[in-house]
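Participant: With the sequence up front, the predicted model follows.
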Amino acid sequence: MGWSVPTFSKLALISMIMMLSACGPVLRPIPPEITKVTVPEIGSLQTRDIGVPLIEQGQKHIYEALIPSKDMKTNRPLHNGYLTYEGEMIAKMNTDGKKWYCGRMVYVSTDGDREFTGNWCENVHDLEKKWNMPKGTYEIKMVSHIYLNNFQMNLIYTGKRGNEVYITYREFKNEWSRPSFTQNLIFDLSESRVIGMKGARIEVIEATNTNIKYKILSGFIVN
């Protein structure tokens, strides 16, 4: 048995959802587990064009989330469309220690247009009771996302001549380059195919006039 509503305008529907969302429980985020990471990951084989950073720094956030299935998304049909959760629903907690899962509720019209309607929070019991959804229609698991740091140390491939490759080392904060922390480097691959600076080490597999293929051996040492 799916969820349905009377026929009325999309604007009225969106307004109703926004008001209901505002009346929900007061929730606090569950802090994610955070670890420092090198981007791309150490040991990975990569290819980058000239001018694109070869290595960056970030943080991996690991947290609990509810992943809706396709059946769960399409089980709430509306007039001329349906409601769906946009991606994963992040776990949060209320003052009584009850766990909820919150995500973006989106209206999808029959022609495929998507319109964001608001944040919506559910606990697992309510999901099964209100939508008549068996557990097979969603999955609760630990997920992760990587966010780049505001302060970055980059190595950028800028070209080659013979056995020499040209690399620019750059530091910047909040997307603003710091010219005094930019340095142009030349590495001779006939001496070693491992290049790097400040702890970062990259093995050059192949370098051409347009791109470089490489393997990340270690990340920058950040003070």
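Facilitator: Sure, I can see it. Numbering: from 1, shown residues only.

Participant: Please make it C-alpha for all contacts and neighbour counts, starting now.
Facilitator: OK.

Participant: Give me the buried positions along whichever strand or helix holds Glu128.
Facilitator: Per DSSP states H and E: Glu128 is located in helix 124-131. Within helix 124-131, the residues that count as buried by 16 or more other C-alpha atoms under 10 Å are Leu127.

Participant: Longest helix in this structure, please.
Facilitator: helix 10-22 (DSSP state H).

Participant: That one packs against which elements?
Facilitator: strand 114-122 (3 or more C-alpha pairs under 8 Å, 6 or more residues apart in numbering; DSSP states H and E).

Participant: other SSEs contacting the strand it packs on?
Facilitator: Counting by 3+ C-alpha pairs under 8 Å, 6+ apart, strand 114-122 packs on helix 10-22, strand 99-109.

Participant: ok, structure two:
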Amino acid sequence: MQQVATIGQSFLINQNGSISTVRHWVGLLNSPDGWQESKVYSRDFIRQELVYGGRSGNTIDVAYREFRGGYATPAFYQSLKYDLSASTRIRFQKFTIDVVRADNENIVYKIASDR
């Protein structure tokens, strides 16, 4: 199945772990009903994203971002470039993606494998 993403949009998301919503009493002066909700991430929570950055000539730019516990991890940010004249199949970690079309607005792709 073909999918489409625009520049700056995550086009592949892999997420493990869990997120729960917890309600805390903060008082009626701090909230209309006195409650505040917050998200609690499990210790093993990890979210990986590939973000489309556009095309220049035959090269597409992709950014890899990784979040742990709900926060971006600077050590896990990577800028990637793929030359589509060499192959329209790109691979990153366990993912293989077939690029159907890419320009400076959108990428049209199919996920060939996630193993």
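Facilitator: Received it, and whenever you're ready, just let me know what you need. From a predicted model like this one, the values you see are computed outputs, not experimental measurements.

Participant: Please state their TM-score.
Facilitator: The TM-score (TM-score structural alignment, normalised by the length of structure 2) is 0.69; 88 aligned residues with a C-alpha RMSD of 1.8 Å.

Participant: What residues in structure 1 pair up with stretch 78-88 of structure 2?
Facilitator: Counting by TM-score structural alignment, stretch 78-88 of structure 2 pairs with residues 183-193 of structure 1.

Participant: How far off centre is the matching stretch?
Facilitator: 34 Å (C-alpha atoms, centre = their mean, to the nearest Å).

Participant: if I look at Leu50 of structure 2, how far off is Ala112 of structure 2?
Facilitator: 15 Å (C-alpha to C-alpha, to the nearest Å).

Participant: what range in structure 2 matches the helix holding Glu128 of structure 1?
Facilitator: Helix 124-131 of structure 1 covers no residues of structure 2 once aligned (TM-score structural alignment).

Participant: Tell me the first helix or strand C-terminal of that helix.
Facilitator: Taking DSSP H and E, what comes next after helix 124-131 of structure 1 is strand 138-148.

Participant: That following strand: which residues count as buried?
Facilitator: Tyr138, Ile140, Ile146.

Participant: Likewise for stretch 83-90 of structure 1?
Facilitator: Leu83, Thr84, Tyr85, Glu86, Glu88, Met89, Ile90.

Participant: Next one: the second one relative to Ala91 of structure 1, how far apart?
Facilitator: Thr84 of structure 1 sits at a distance of 18 Å from Ala91 of structure 1 (criterion: C-alpha to C-alpha).

Participant: same check, this time on the third one
Facilitator: The spacing between Tyr85 of structure 1 and Ala91 of structure 1, counted by C-alpha to C-alpha, is 14 Å.

Participant: just Arg170 of structure 1 next, same as before
Facilitator: From Arg170 of structure 1 to Ala91 of structure 1 the distance is 38 Å (C-alpha to C-alpha).

Participant: tell me what the helix holding Glu128 of structure 1 is packed against?
Facilitator: Secondary elements touching helix 124-131 of structure 1 (3+ C-alpha pairs under 8 Å, 6+ apart): none.

Participant: Structure 2: matching residues for the helix or strand containing Met72 of structure 1?
Facilitator: Element membership of Met72 of structure 1, judged by DSSP H and E, is helix 70-74. With TM-score structural alignment applied, helix 70-74 of structure 1 matches no range in structure 2.

Participant: buried stuff in that helix?
Facilitator: Result for helix 70-74 of structure 1 [16+ other C-alpha under 10 Å]: buried residues Met72, Lys73, Thr74.
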